[in-house]
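**Q** okay, here's the prediction I keep looking at, along with the sequence it came from:
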Amino acid sequence: MTMSATADGRPGFELPLLLLAGFRALIDELHAELARQGHPDVRPAHGFAMQAIGLPGSSATEVARRLGVSKQAAGKTIDRLAELGYAERVDDPADGRRKLVRLTPRGLDSLTRSAVIFDALRARWAQALGPARLSDLEDALRTVAPPAGLDTVSWFSGS
């Protein structure tokens, strides 16, 4: 039995593995640095959820839709974020019957630090690959991949 390969001799299965490994390397480094900066309990799913909550806040139903998960799954993640001090449920000023999920100052700090850390990680990749190669890689990925949505969590979980 022989393994198939593309015209340039590289096996096709390697590309998604390399992309996943690159993603994992960035996310693992991000979370290690977040832990050093005072956010040891933040997990990748929490980051996706905080992005889904957004700066103005959202309902649990909106968070679930943005993440591509059930309302119950979103609720569990929101509960955990609230336990950790990253989010809170408040009355929606536009509709008193509804609760709004908002990020706390701790949640906002985590997202702000994440942005700075991602910039530093990108700078390290630019140093390792060269700025032009990294820009070419990003441009190439934008050409072949649709914009990333927040429903990555459901994609990985199979929901």
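**A** Looks like it came in fine. Residues are numbered from 1 along each chain as shown.

**Q** for the rest of this, base every contact and every neighbour count on C-alpha atoms.
**A** Fine.

**Q** in stretch 36-51, what's buried?
**A** Buried residues in stretch 36-51, counted by 16 or more other Cα atoms under 10 Å: His39, Val42, His46, Gly47, Phe48, Ala49, Met50, Gln51.

**Q** could you check how far the residue nearest to His39 when sequence neighbours are not counted is from Thr104?
**A** Computed as Cα to Cα, 6 or more residues apart in numbering, the closest residue to His39 that is not its neighbour in sequence is Ser110, at 6.9 Å. Using Cα to Cα, to the nearest Å, Ser110 is found at 10 Å from Thr104.

**Q** those two: which has the busier surroundings?
**A** Ser110 (21 against 17; other Cα atoms under 10 Å).

**Q** pull out the buried positions in the longest strand along the chain.
**A** Ordering each strand of the chain by length in residues (DSSP state E) puts strand 95-103 first. Applying a neighbour-count criterion of 16+ other Cα under 10 Å, the buried positions in strand 95-103 are Lys99, Leu100, Val101, Arg102, Leu103.

**Q** try this one side by side with the last:
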Amino acid sequence: MSRSGADLALLLLGGFRGLVDAATEELARRGYQDVRPVHDFAMRAIAAGADSASDLGRNLSVAKQSAAKTIAVLVERGYVIREPDPHDARRKRLQVTPLGFEVMREGEAIFDELRIRWQRQLGTAEFANFEGQLAKLVGAGSVRFDTPGWMARGLDGSA
């Protein structure tokens, strides 16, 4: 049976979605019922240096207002704090809290467990081949944090 290019894109998206949904459900079982995928993208961007709503919006490719709402949720839940900027007293910088880093580490461990499940389903050699081929097709570049904004973007590039 021949598949189309659209089928391939949907299979890849389905794999991504399946892993993310399973990880989100497992995080909830482990006590983090309030974590959503966008929260992880945001915390990773903040940990990498996005220390304001404007920076976070640019990193996630979302409006500043959307970034501000995400920040408010993360602050309320204790995953991120606002600290005074040592160089500008008028400015507050975002920092991921120890709890936020704990959630990210827990999520990483869950993804490792999900990877092992896939490896068991395909077999070690077949999975290594699958992963290697996928890496060859996708490239060596890291995944960007702007996936939430990219997914919501219109054809003209607007959110």
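**A** On my side now, so go ahead. These numbers were taken from a predicted model, which means no experiment stands behind them.

**Q** got a TM-score for the two of them?
**A** Overlay of the two chains. TM-score (TM-score structural alignment, normalised by the length of the first structure): 0.86; 152 aligned residues with a Cα RMSD of 1.8 Å.

**Q** hang on, the earlier thing: and the aligned residue in the second structure for the residue nearest to His39 of the first structure, what element?
**A** Using TM-score structural alignment, the partner of Ser110 of the first structure in the second structure is Val103. Per DSSP states H and E: Val103 of the second structure is located in helix 98-122.

**Q** ranges for the helices of the first structure?
**A** For the first structure, the helices defined by DSSP state H cover 14-36, 44-53, 60-67, 71-84, 105-129, 131-144, 152-157.

**Q** right, so the ones you listed: which one is the most enclosed?
**A** Stretch with highest mean neighbour count among the helices of the first structure: helix 60-67 (a mean of 21; mean count of other Cα atoms under 10 Å).

**Q** sorry, back to before: need the residues that contact the longest strand of the first structure.
**A** Contact partners of strand 95-103 of the first structure, identified using Cα atoms under 8 Å, 6 or more residues apart in numbering, comprise 50, 53-60, 78, 86-92.

**Q** how big's the offset between it and the second structure?
**A** Strand 95-103 of the first structure, aligned to the second structure and superposed, deviates on average by 1.7 Å (mean Cα distance after the TM-score superposition for the first structure).

**Q** angle of that strand against helix 71-84?
**A** If you take axes from the mean of the first three to the mean of the last three Cα atoms, to 10 degrees, strand 95-103 of the first structure sits at 60 degrees to helix 71-84.

**Q** strand 95-103 of the first structure to helix 44-53, inter-axis angle?
**A** Using the same axes, to 10 degrees: strand 95-103 of the first structure against helix 44-53 is 130 degrees.

**Q** and strand 95-103 of the first structure, how far out from the chain middle?
**A** Counting by Cα atoms, centre = their mean, to the nearest Å, strand 95-103 of the first structure is centred 23 Å from the centre of its parent chain.

**Q** repeat for stretch 72-83 of the first structure
**A** Worked out by Cα atoms, centre = their mean, stretch 72-83 of the first structure lies 16 Å from the chain centre.

**Q** that stretch vs the second structure, mean deviation?
**A** Mean for stretch 72-83 of the first structure is 1.0 Å (mean Cα distance after the TM-score superposition for the first structure).

**Q** which part of the second structure matches that stretch?
**A** So stretch 72-83 of the first structure is aligned with residues 65-76, judged by TM-score structural alignment.

**Q** what residue in the second structure is paired with Leu26 of the first structure?
**A** Under the alignment by TM-score structural alignment, Leu26 of the first structure pairs with Leu19 in the second structure.

**Q** show me the contacts for that match.
**A** Contacts of Leu19 of the second structure were listed using Cα under 8 Å, 6+ apart, and they are Phe111, Leu114.

**Q** how about Ala9 of the second structure, what's its match in the first structure?
**A** Checking TM-score structural alignment: Ala9 of the second structure goes with Pro16.

**Q** its match and Thr143 of the first structure: what is the separation?
**A** Distance, Pro16 of the first structure to Thr143 of the first structure, by Cα to Cα: 16 Å.

**Q** contacting residues for the residue nearest the centre of the first structure?
**A** The first structure has Phe48 as the residue nearest its centroid, 4.2 Å off, counting by Cα atoms, centre = their mean. Residues in contact with Phe48 of the first structure (Cα under 8 Å, 6+ apart) are Leu67, Leu150, Val153.

**Q** tell me which residue of the second structure lines up with it.
**A** Under the alignment (TM-score structural alignment), Phe48 of the first structure pairs with Phe41 in the second structure.

**Q** and the gap between Glu138 of the first structure and Leu129 of the first structure?
**A** In this view, Glu138 of the first structure and Leu129 of the first structure are 12 Å apart by Cα to Cα.
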